[in-house]
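**Student:** here is my input, please return the structure:
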Amino acid sequence: MLTSFLIIFVLLVKKAIPSPASPLCSSEPPTPATTPSKSCQIAWATEIHLLNSRYPNITLPESWYNMVLRTPDTEVVTQIQFDDIPANASECQLELYLPETDMMTAHGPNPVIDIRQVSREPSAPATYETFVGHNTSENDTFGSLNLSPPQVRDYKKGGNRISINRTPCNKTLTFQVSFATPGEESPNYWGFVNVNPPYNPFQGWRITHSC
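**Tutor:** Below you'll find the model as predicted:
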């Protein structure tokens, strides 16, 4: 099974080159975002870590590969951090620039993703033990995504950009992305390379603010 995921990873990386590091809650499903005003500012993810249940106390090397996996006995969570948001920013909105179908892999019996906002210092340890899905006091869902093929097609009808939810701006904003439930017959899996401009095609997580 792990060999299959590694093969998928290699194929995806060949199609897109990840950028180097640079760059309230609602139960309603996310919707395709409207085109932002030209005055809107965009902050792209500055740090991405994979939190792996097989290595619960280890901060794995930074990765620009967005991978979410859940089976009855294994879970991989993606943590995304933005650390370049201006002090005068307002109306911060988390968005996903959805990759083209041939540049991401999504499958499983229950392909529903939960996004949670967490408070983390820049470059703080990112281990599976810090995943807030374990802590009911921080377990509020910031947004959800249904990655079933029909729903993905609906998202793409309004363009590849999906609005997740809004949050008060802060210099550092951090989110954790995980599957809502484990796959039983087969794994729930979602993977793609997060690509920031000036590389193309740009895809992945970003914050739109100050519109």
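**Student:** C-alpha from now on. contacts and neighbour counts both.
**Tutor:** OK.
**Student:** longest helix in the chain, please.
**Tutor:** Looking across the chain with DSSP state H, the single longest helix is helix 2-15.
**Student:** just checking, what packs against that helix?
**Tutor:** Here helix 2-15 touches strand 188-193, going by 3 or more CA pairs under 8 Å, 6 or more residues apart in numbering; DSSP states H and E.
**Student:** now the strand it packs on against helix 2-15, angle please.
**Tutor:** Calculated by axes from the mean of the first three to the mean of the last three CA atoms, to 10 degrees, strand 188-193 forms an angle of 30 degrees with helix 2-15.
**Student:** for the helix or strand containing residue 48, name the packing helices and strands.
**Tutor:** Assessed by DSSP states H and E, residue 48 sits inside strand 47-52. Packing contacts for strand 47-52, counted by 3+ CA pairs under 8 Å, 6+ apart, involve strand 65-70, strand 75-82.
**Student:** sequence B follows; please return its structure for comparison with A:
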Amino acid sequence: MNSRYPSWEQAPLHGQKDFFMLLRQRADTFQVATQVQFSNLQDNVPPDSKCLLQFQLPTKDTQNTLGTQPIFNVYQVAREAGVPAMWNTYEPAVIAVKNGTVPVFGQVNGTLEAQQRTWNETAGLVEIGATDCNGTLTWQMGMAYDGGAEVNYWDFLGVDPPLNPVQGLRVITGC
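**Tutor:** From the prediction side, this is the model:
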């Protein structure tokens, strides 16, 4: 989801095959956000189960991070299964225009120090948050802070799912 290209009818600046990319210069100038969606979750899940969103950090050679605060917020949003992600439906931007705020579901710190600590403590696995399971769960992610002169940026380098080694977002279900 690219703030310069709010819908699919416009040519995107970055490729549509990028699995994961987040960028923020300033909130009012330029941002790239990402949406992830998991569907058919209730097919094999007992009623009243919780779904835990996790983020497996990529290895150093399969990612690119820049800026002083490559920290991203995760927002849980309601979307129909299969609906394309576009900037004009990126909830934090839409609601910010109306002077509101979207509750942050979780946050991931991509600074090199935080990533190293996460690798040392939990083998690179970040638990973002838990929610009630339903058929389709959707989250949107965007950089939490302006980058200013140094753009805050994070992406996975040239990968398409399935990823090897395992990296990215996943949902774990249980009671």
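**Student:** re earlier: need the residues that contact the strand holding residue 48 of structure 1.
**Tutor:** With contact meaning CA atoms under 8 Å, 6 or more residues apart in numbering, strand 47-52 of structure 1 is reached by 21, 59-67, 74-82, 123, 126-128, 131.
**Student:** quick check: PyMOL command selecting the buried ones in those.
**Tutor:** Selection of buried members from the contacts of strand 47-52 of structure 1 for PyMOL, criterion 16 or more other CA atoms under 10 Å:
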select buried, resi 59+60+63+64+65+66+67+75+76+77+78+79+80+81+82+126+127+128+131
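**Student:** corresponding residue for residue 137 of structure 2 in structure 1?
**Tutor:** In structure 1, residue 137 of structure 2 lines up with residue 173, judged by TM-score structural alignment.
**Student:** how about residue 51 of structure 2, nearest residue that isn't a chain neighbour?
**Tutor:** residue 173 (4.5 Å; CA to CA, 6 or more residues apart in numbering).
**Student:** give the contact list for residue 67 of structure 2.
**Tutor:** Contacts for residue 67 of structure 2 (CA under 8 Å, 6+ apart) come out as 147, 150, 151, 152, 153.
**Student:** with residue 12 of structure 2 instead?
**Tutor:** 2, 5.
**Student:** one more: residue 76 of structure 1?
**Tutor:** By CA under 8 Å, 6+ apart, residue 76 of structure 1 lies in contact with 50, 51, 52, 53, 67, 68, 69, 70, 178.
**Student:** which other helices and strands contact the helix or strand encompassing the last one?
**Tutor:** With the criterion set as DSSP H and E, the secondary-structure element containing residue 178 of structure 1 is strand 173-179. Judged by 3+ CA pairs under 8 Å, 6+ apart, the packing partners of strand 173-179 of structure 1 are strand 65-70, strand 75-82, strand 112-118.
**Student:** the match of residue 137 of structure 2 reaches residue 119, doesn't it?
**Tutor:** Yes - judged on CA atoms under 8 Å, residue 173 of structure 1 makes contact with residue 119 at a distance of 7.3 Å.
**Student:** picking that back up, among the helices and strands packed on strand 173-179 of structure 1, which comes closest to residue 150 of structure 1?
**Tutor:** Closest to residue 150 of structure 1 of these, according to CA to CA: strand 112-118, at 12.7 Å.
**Student:** centroid-nearest residue for structure 2?
**Tutor:** By CA atoms, centre = their mean, structure 2 has its centre lying nearest to residue 141, at 3.4 Å.
**Student:** nearest residue to that residue in space, please, no chain neighbours.
**Tutor:** Nearest residue to residue 141 of structure 2, sequence neighbours excluded (CA to CA, 6+ apart): residue 74, at 4.6 Å.
**Student:** roughly how far apart are the counterpart of the one you found in structure 1 and residue 125 of structure 1?
**Tutor:** Using TM-score structural alignment, the equivalent of residue 74 of structure 2 in structure 1 is residue 115. Distance check for residue 115 of structure 1 against residue 125 of structure 1: by CA to CA, to the nearest Å, it reads 19 Å.
**Student:** which of those two has more neighbours?
**Tutor:** Using other CA atoms under 10 Å, the more surrounded residue of residue 115 of structure 1 and residue 125 is residue 115, with 22 against 15.
**Student:** surely that one meets residue 146?
**Tutor:** No - Residue 115 of structure 1 is beyond contact range of residue 146, at 11.4 Å (criterion: CA under 8 Å).
**Student:** what sits against the counterpart of residue 35 of structure 2 in structure 1?
**Tutor:** With the correspondence set by TM-score structural alignment, residue 35 of structure 2 lines up against residue 79 in structure 1. By CA under 8 Å, 6+ apart, the residues touching residue 79 of structure 1 are 48, 49, 50, 51, 126, 174, 175, 176, 177.
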